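Student: my questions are about this predicted structure, shown below with the sequence.
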Amino acid sequence: MTPAHYNRMVLSERPKTLANERTFQKQTVPFNFKPGPHEAVVKVIYDSIDPTQRIWIKDARSYFPPVQVGDVMRALGVGVVVIPGPQSSLKKGDYVSGTEYALVKDDQVTKFDLLPGTELIDFLGPLGVTAGLTAYIGLFEIAKIKAGETIVVSTAAGAVGSLVCQFAKKAGARVAGIVGSDEKARWVENEIGADFVFNYNDPAWKEDFVKKVGFTDVYFDNTGGDISAFIYTRMNTFGRVAFCGAISVYNSEDPAGLKNYLEIVTQRLTVQGFIVVDHVSKFEEASKRIASWLADGSIKRKYHVVEGLEHAAEAINLLFSGRNTGKVILAIADPEVKI
């Protein structure tokens, strides 16, 4: 039986810094979805919480248009088809990735099957666009990591960084991770397998880095700011930077520019920003490799799950306060739900 109402979260106010209780508004609205030809109603089970969502709610030019005030907040999610429309290629019970409920066209979502060693939530983690596929594309297509090279990964305990560290080890690289606490450092070293881990809140971390790592061939930059300014001075000649994000400055109205940028010239560095959706042609290959690693248990994942649509702002802020380890997920419905 379909519900009479459902909940959705809309952007209510653009925050100047961190999201707050005024940023989003939970609305309860009538359930009036009527799928037409080649459409389906999807009940979203999990939403991915990503640093890029902070960019999406700014009124600024980006790779996607900003979410407008009054619109439903944008997120990548996974869910289950509950009402397929006429001529839909989807059937009830299909898992798809793409609010609490959503009316979608068949070609707006990707159907998938649970693979050996995987759970539904993994399709927002190691098999998700903003985590595993971003890590894979950034490391292998952008940074072009090679066996025997050294790579530095910032935000190494995060959704992307923790997977980059593991993928790089599989490629035969020497891995140095940068994190924000001793607890995260222990996890990245002991569980994720990085060769060196540095807590940037330790006053001696830069000196330790110079002693233990020296210089690096590749930098996978998730952080920006002062950390990146330092790593630019520790790049080998002809080093490569895969610029994935700059979480340290997303909440600033006037973010600082890149320091030490002359290192790009003097060391002849290649610095490339990337957006994972520009590399859709590589997704199938990447997904197969990552799925095989999940199946044999050779890569690990960790989730920080926040329960309830109304806690969206809290979930986003976890990313910027450093209180999460691994992938932040907003749980919206029971994974076993059927209607």
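Tutor: In hand now; what should we look at?
Student: only C-alpha atoms for contact and neighbour calcs from this point on.
Tutor: OK.
Student: any idea how far Gly297 is from Ala156?
Tutor: 20 Å (Cα to Cα, to the nearest Å).
Student: the more surrounded of those two?
Tutor: Ala156 (32 against 10; other Cα atoms under 10 Å).
Student: wait, doesn't that one sit right on Ser162?
Tutor: Yes. Counting by Cα atoms under 8 Å, Ala156 touches Ser162, with 5.0 Å between them.
Student: so what sits against both of the two?
Tutor: Val188 (Cα atoms under 8 Å, 6 or more residues apart in numbering).
Student: tell me the secondary structure at Ser287.
Tutor: helix (DSSP: H, G, I helix; E, B strand; the rest coil).
Student: Leu258 contacts Ile227, correct?
Tutor: No. Leu258 is beyond contact range of Ile227, at 10.5 Å (criterion: Cα under 8 Å).
Student: when those two are compared, which one has more neighbours?
Tutor: With neighbours defined as other Cα under 10 Å, Leu258 and Ile227 compare such that Ile227 has more, 16 against 13.
Student: I'd like the distance between that one and Glu141.
Tutor: 24 Å.
Student: ok, now Ala333?
Tutor: In terms of Cα to Cα, Ala333 sits 35 Å off from Glu141.
Student: what of Ser154?
Tutor: Ser154 sits 18 Å away from Glu141, taking Cα to Cα as the criterion.
Student: how about Gln68?
Tutor: 33 Å.
Student: give me the more crowded residue out of these two.
Tutor: Set Gln68 next to Glu141 and count neighbours by other Cα under 10 Å: Gln68 wins out with 17 against 14.
Student: OK, contacts around the more buried one?
Tutor: Contacts of Gln68 by Cα under 8 Å, 6+ apart are 11, 57, 59.
Student: using a markdown table, lay out the residues you listed together with neighbour count, distance to Asn222 and secondary structure.
Tutor: Listed next are these as a markdown table, based on neighbours: other Cα atoms under 10 Å; distance: Cα to Cα, whole Å; DSSP: H, G, I helix; E, B strand; the rest coil:
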| residue | neighbour count | distance to Asn222 | secondary structure |
| --- | --- | --- | --- |
| Leu11 | 20 | 26 | strand |
| Ile57 | 21 | 19 | coil |
| Asp59 | 13 | 22 | coil |
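Student: one more to weigh against that first structure:
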Amino acid sequence: MATKTRQILLHERPNGLPDKNTFAFKHIEIDSPAEGEVLLQMIYISVDPYMRGRMDDRESYVPPFPLHKPIAGGAIAKVLESRDDSLKEGDYVTGNLPWQQYVNVSASDVRKVQAEAAPVSAYLSAVGMPGLTAYFGTLSIGQPKQGETFVISGGAGAVGSLAGQIAKMQGARVVGIAGTDEKLDYMKSIGFDEVINYKTEDLTKAIKRTCPDKVDVYFDNVGGEMSDIVLDHLNKFARVVQCGAISTYNDPDNYGPRVQFKLIKSSALMKGFIIGDYADEFEEATKQLAAWVASGDLQYEETILTGFDRIPEAFIGLFTGRNTGKLLVDVSE
């Protein structure tokens, strides 16, 4: 039996910040799943900053999204019909899935989530890609030690809020940077030692105020001028975790100061990474993150919009700071 569904396509490549013309909605019908496939109903769709880079036609660590094809990203879905023994009707799965309400995929392209271990939405936040990114960025690259100062840009975001808590577990003193008083309150509520509102405070003075012993680890989600300033305050043998640069994603010509001298004078390590670098360790890390969530040691926040039509709005909202924690769209209607 055919199933009617809507999908969201990349209509045109954005020049700067995406807008409504970036996206197009399309109605299609899909057939019943073939052997080895499952029919999925989307429940939660994740919008993530890295997806902005895939909208440009340029070489990167992942291919660009093709024009006039469905955009795809992290999602949680429910199995409605299965033609594979590994999954049954009612199971929840996660994977890189197209922005559409229903879809047939190979069972091997999705992974069953343990709904009893954590809420299913958490597999897109604290126990999913943001949690894994925070986990490996903090523990494998940042390696914060007892008493060190750990600074995070985008500290109230999906990754930053988790990275700060993981650093606290290692005994670090955590300083979070964000752009609203509400986000500062949130960072305080999850245990950050100091918080900075970069929109209302001179950032150079704020770093000196909150980091009197300078910065040992900088977990960078923002890039741009903010990071230029933090890099001026690195301690000897500091580590810079280059996770993201969201302030520059819609402005590719935004070039800042050269960083080489800053790294040389502090003997600092600066390393960029993508989460796929640690794929062999996902299972162990996911178990640890789920255990921390279950015990209450790792708190997380989700900003959830409701309705398939609001996916473009949610995506654009990533770049205007509308979310605290992970930004998701509930499309389970």
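Tutor: Yep, it's here. Just so it is clear, the structure is predicted and the values come from calculations on it, not from any experiment.
Student: TM-score for the pair, please.
Tutor: Once the chains are laid over each other, their TM-score by TM-score structural alignment, normalised by the length of structure 2 reads 0.94; 328 aligned residues with a Cα RMSD of 1.5 Å.
Student: tell me the counterpart of Pro63 of structure 2 in structure 1.
Tutor: The alignment partner of Pro63 of structure 2 in structure 1, by TM-score structural alignment, is Pro65.
Student: how near is that match to Gly245 of structure 1?
Tutor: Going from Pro65 of structure 1 to Gly245 of structure 1 by Cα to Cα gives 18 Å.
Student: the more surrounded of these two?
Tutor: Higher neighbour count among Pro65 of structure 1 and Gly245: Gly245, with 20 against 13, using other Cα under 10 Å.
Student: what separates the residue nearest the centre of structure 2 from Phe136 of structure 2, distance-wise?
Tutor: Relative to the mean C-alpha position of structure 2, the nearest C-alpha, by Cα atoms, centre = their mean, is the one of Pro130, at 4.4 Å. To Phe136 of structure 2, Pro130 of structure 2 is 10 Å away according to Cα to Cα.
Student: and for Val241 of structure 2?
Tutor: In this view, Val241 of structure 2 and Phe136 of structure 2 are 10 Å apart by Cα to Cα.
Student: all strands for the stretch 151-300 of structure 1, in order.
Tutor: Here the stretch 151-300 of structure 1 has its strands, by DSSP state E, counting those that start in this stretch, at 174-179, 196-199, 216-221, 235-243, 270-273.
Student: can you give me the buried ones in the third one?
Tutor: This points to strand 216-221 of structure 1. Buried positions in strand 216-221 of structure 1, judged by neighbour count with 16 or more other Cα atoms under 10 Å: 216-221.
Student: okay, the angle between it and strand 174-179?
Tutor: Relative orientation of strand 216-221 of structure 1 versus strand 174-179 (axes from the mean of the first three to the mean of the last three Cα atoms, to 10 degrees): 30 degrees.
Student: do the same with the fourth one
Tutor: When the same axes, to 10 degrees is applied, the directions of strand 235-243 of structure 1 and strand 174-179 differ by 60 degrees.
Student: mean deviation of strand 235-243 of structure 1 from structure 2?
Tutor: With the two structures superposed, strand 235-243 of structure 1 lies on average 0.7 Å from its match in structure 2, counting by mean Cα distance after the TM-score superposition for structure 1.
Student: in structure 2, what stretch matches that strand?
Tutor: Going by TM-score structural alignment, strand 235-243 of structure 1 sits over residues 234-242 in structure 2.
Student: so what touches the matching stretch?
Tutor: Contacts of stretch 234-242 of structure 2 (Cα under 8 Å, 6+ apart): 137-138, 141-142, 213-221, 265-273.
Student: if we use 6 Å, what do you get?
Tutor: Around stretch 234-242 of structure 2, the neighbours that count as contacts under Cα atoms under 6 Å, 6 or more residues apart in numbering are 142, 214-220, 266-272.
Student: and the two most separated of the residues you listed?
Tutor: Lys214 and Gly272 (21.5 Å; Cα to Cα).
Student: can you show me the helices along the stretch 101-250 of structure 2?
Tutor: Counting by DSSP state H, counting those that start in this stretch, the stretch 101-250 of structure 2 has helices at residues 129-136, 160-169, 181-189, 203-210, 224-230.
Student: buried set for the second one?
Tutor: For helix 160-169 of structure 2, a neighbour-count test (16+ other Cα under 10 Å) marks 160-168 as buried.
Student: out of the residues you listed, the closest to Ile190 of structure 2 would be?
Tutor: Looking across the buried residues of helix 160-169 of structure 2 and measuring by Cα to Cα, the closest to Ile190 of structure 2 is Gln165, at 7.1 Å.
Student: from Glu201 of structure 2, how far off is that closest one?
Tutor: As judged by Cα to Cα, Gln165 of structure 2 and Glu201 of structure 2 stand 24 Å apart.
Student: again with Arg111 of structure 2
Tutor: Applying Cα to Cα to Arg111 of structure 2 and Glu201 of structure 2 gives a distance of 44 Å.
Student: which one of those two is surrounded by more residues?
Tutor: More crowded of Arg111 of structure 2 and Glu201, by other Cα under 10 Å: Arg111, with 15 against 12.
Student: end to end on stretch 58-69 of structure 1, go ahead and measure it.
Tutor: By Cα to Cα, the extent of stretch 58-69 of structure 1 from end to end equals 10 Å.
Student: what's the closest non-adjacent residue to Asp221 of structure 1?
Tutor: Leaving aside its sequence neighbours, Asp221 of structure 1 sits nearest to Phe243 (Cα to Cα, 6 or more residues apart in numbering; 4.9 Å).
Student: repeat for Thr233 of structure 1
Tutor: Spatially, and ignoring its direct neighbours in sequence, Thr233 of structure 1 is nearest to Glu263 (6.5 Å; Cα to Cα, 6+ apart).
Student: neighbours of the one you found, how many?
Tutor: Glu263 of structure 1 has 17 neighbours, counted by other Cα under 10 Å.
Student: equivalent analysis for Asp202 of structure 1, please.
Tutor: By other Cα under 10 Å, the residues close to Asp202 of structure 1 number 12.
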